[in-house]
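build the 3D model from these lines:
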Amino acid sequence: MKLPIAAALTVLGAVAVVPGAGIAIAEPGAPCDGFRPAGAAMTGVSPDQLGNWTVRYERVEGGNPAIAEAINGVIDAEARGQVATYEPSASKTTEWTLDVDGKIMKRPVTISTLFTGEYNSNLANMPFHGVATRVFDCRSGILIDWDNLFVDKMAGLTRLSEQTAKILPTVYAPPSNPGVWQFGSEIAPVDANYRYWVPTGEGIELHFPDWQFGRGLAVITVPWAQIRDLIAPEFQAITG
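Next up is the predicted model:
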């Protein structure tokens, strides 16, 4: 019988395994304390010799080995994905570089990774800034996303959309006509608009990629008080 997430996270003992899922569960207490960041890097040159990339990032070590392995597998894939995102479509006529950093962020029950990078060449509208995130429950190693974080995904995305419309104009300079912020599809309550986020002590920190709201990366924080009622019971601990 497969245990629901809420039950799986309360299994007693040093390590338990969710039947049918093969996911190890850490001993209750301070789940993330045993994990620590460890540096890693990858470098390379494109087949046509025009591009050079460097991805410096952090994995986790220590803690429950099975959980660390599950988390690192996703982090390593994301590091490789940074190159895979840019290299195929990179310039075939001019030299280019890709420089990416990935950092681990720990909270009581979560380990998150935030990748930020810069693709650059001598072409117009450069550089281009990239961002990517992953959030893990360090009690189990599973990825946390909108599908399992919210009791109702659509309601959660709608709340994020509403809060983005309120918060963004207070963080970034308004247009020349004060009070006239014209939002369109870029804040619609769909996955594509809210792909990148990490939990912080203040709330859900949303990261918006280059061009979603003009040039550069935009970052806002939706306070826990504005979203807590929509978070699933088994993940309430994420709010701190």
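
hey, let's count contacts and neighbours off CA atoms from now on
Will do.

can you tell me the closest non-neighbouring residue to the spatially most central residue of the chain?
By Cα atoms, centre = their mean, the mean C-alpha position of the chain lies nearest to Thr133, the distance being 2.1 Å. Spatial nearest neighbour of Thr133, excluding adjacent residues (Cα to Cα, 6 or more residues apart in numbering): Leu114 at 4.6 Å.

what sits against that neighbour?
Gly102, Lys103, Ile104, Met105, Val131, Ala132, Thr133, Arg134, Val198 (Cα atoms under 8 Å, 6 or more residues apart in numbering).

next, count neighbours for the third one.
Same thing as Ile104. Residues near Ile104, counting by other Cα atoms under 10 Å, number 21.

show the contacting residues for it.
Ile104 neighbours (Cα under 8 Å, 6+ apart): Pro37, Glu58, Arg59, Val60, Ile111, Ser112, Thr113, Leu114.

could you find the closest non-adjacent residue to the second one?
Read that as Glu58. Gly39 (4.6 Å).

could you also give me the structure for this second sequence? I'd like to compare it with the first:
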Amino acid sequence: MTRIRSMVAAVAVTAALAGCSTSGTATPASAPTTTEVTVTTERNQPTSTTPTTTSSAAEPYVVGSTRVTGSTVRATYDVAIPQLSGGNPAVTAEFNESMRAALQDQIDNDYGNDFALSDGYSTGETHVGRRVISAEQITGWIAVPPGAHGNSLIATVTIDADTAQPISLGDAFTDLDAGLARLSDRAAAILPTTRAGESFERSGIEPTVANFANWTASPEGMKIHFGDYQVGSYSIGLVTITVPWTDLSDVLAPGMQAVLSS
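This next block holds a predicted model:
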């Protein structure tokens, strides 16, 4: 199975790296090597050796993590990524492979520097619904040798638990341009209530796939995850907003709201 498809169709990766040149030629990376597997709860806290589901809604899936370590010519990495066990084997396999592909995309990217990837400065969320599995992965990036400070990389994966297929923005909306325009409009209304404030960076919410690529599903609405510098200065950190499904119902593809809000 080609995991690059997941990057284009469903796995969104955004890197906002201040002061880093993007010129140069990327060096092929070796595949990540799993060195440790730890089953955890949805909050990524260690549990006993007996698998425990995260909630009644999450059964029979168990949210855990796998630590992936290794190095390439340009990068070293030691990152814990979300993984599933139990449930529909096809869904579990698609989710797990997509999360690995998301990390591999970060490893393979040419940031213009040698770099190291580690666990993020904050923890992403994993949502297990009746019909959807959706996760945010936050990875810490730092140049080697270190610069002024590190940055956060965001990757998201959303899997249809009915079909075991990734869900992209193009899948979510009947008309992608109309969907992006609605997300941009709602972000403009919501961001002033966040750390970004009234003076948020408007270029970060222009109706493009790149600006809204990092999204996850929740019962309340579509969560949009903005990376470092996307909607404001580095000091505000990462910003997440939730656009209620009621604000998107007329632009979502038929039946998609029932899946994504489960």
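
ok, the contacts of Leu114 of structure 1 in structure 2: which stay?
Comparing these with structure 2 on both residues aligned by TM-score structural alignment, their matches' Cα atoms under 8 Å, the contacts found in both are Gly102, Lys103, Ile104, Val131, Ala132, Thr133, Arg134, Val198.

for whichever residue in structure 2 pairs up with Ile104 of structure 1, give its distance to Ala213 of structure 2.
Aligned by TM-score structural alignment, Ile104 of structure 1 pairs with Thr126 of structure 2. According to Cα to Cα, to the nearest Å, Thr126 of structure 2 and Ala213 of structure 2 sit 17 Å apart.

returning to what we had before: in strands, which of the contacts of Leu114 of structure 1 appear?
Gly102, Lys103, Ile104, Met105, Val131, Ala132, Thr133, Arg134, Val198 (DSSP state E).

what's the separation between the second one and Arg159 of structure 1?
What that stands for is Lys103 of structure 1. Applying Cα to Cα, the value for Lys103 of structure 1 to Arg159 of structure 1 is 27 Å.

name the nearest residue to the aligned partner of Lys153 of structure 1 in structure 2, ignoring sequence neighbours.
Taking TM-score structural alignment for the superposition, Lys153 of structure 1 sits opposite Leu176 in structure 2. Nearest residue to Leu176 of structure 2, sequence neighbours excluded (Cα to Cα, 6+ apart): Gly170, at 5.4 Å.

burial measure for the corresponding residue of structure 2 for Ser140 of structure 1, as a count.
Ser140 of structure 1 maps onto Thr163 in structure 2 when the alignment is built from TM-score structural alignment. By the criterion of other Cα under 10 Å, Thr163 of structure 2 has 11 neighbours.

host element of Arg5 of structure 2?
Following DSSP states H and E, one finds Arg5 of structure 2 within helix 4-9.

so that helix matches what in structure 1?
So helix 4-9 of structure 2 sits over no part of structure 1, by TM-score structural alignment.

break down structure 1 into its helices, ranges please.
Secondary structure of structure 1 (DSSP state H): helices at 5-8, 65-86, 146-149, 153-171.

and the aligned residue in structure 1 for Ser85 of structure 2, what is it in contact with?
Mapped onto structure 1 by TM-score structural alignment, Ser85 of structure 2 lines up with Glu61. Residues near Glu61 of structure 1 by Cα under 8 Å, 6+ apart: Phe35, Arg36, Pro37, Ala38, Ala68.

same question for Leu157 of structure 1.
Counted by Cα under 8 Å, 6+ apart, Leu157 of structure 1 has contacts Trp146, Pro189, Val190, Asp191, Tyr194.

repeat the analysis, applying 7 Å as the threshold.
By Cα atoms under 7 Å, 6 or more residues apart in numbering, the residues touching Leu157 of structure 1 are Pro189, Val190.

report the buried residues of stretch 25-38 of structure 1.
By neighbour count with 16 or more other Cα atoms under 10 Å, stretch 25-38 of structure 1 contains the buried residues Ile25, Ala26, Glu27, Pro31, Cys32, Phe35, Arg36, Pro37.
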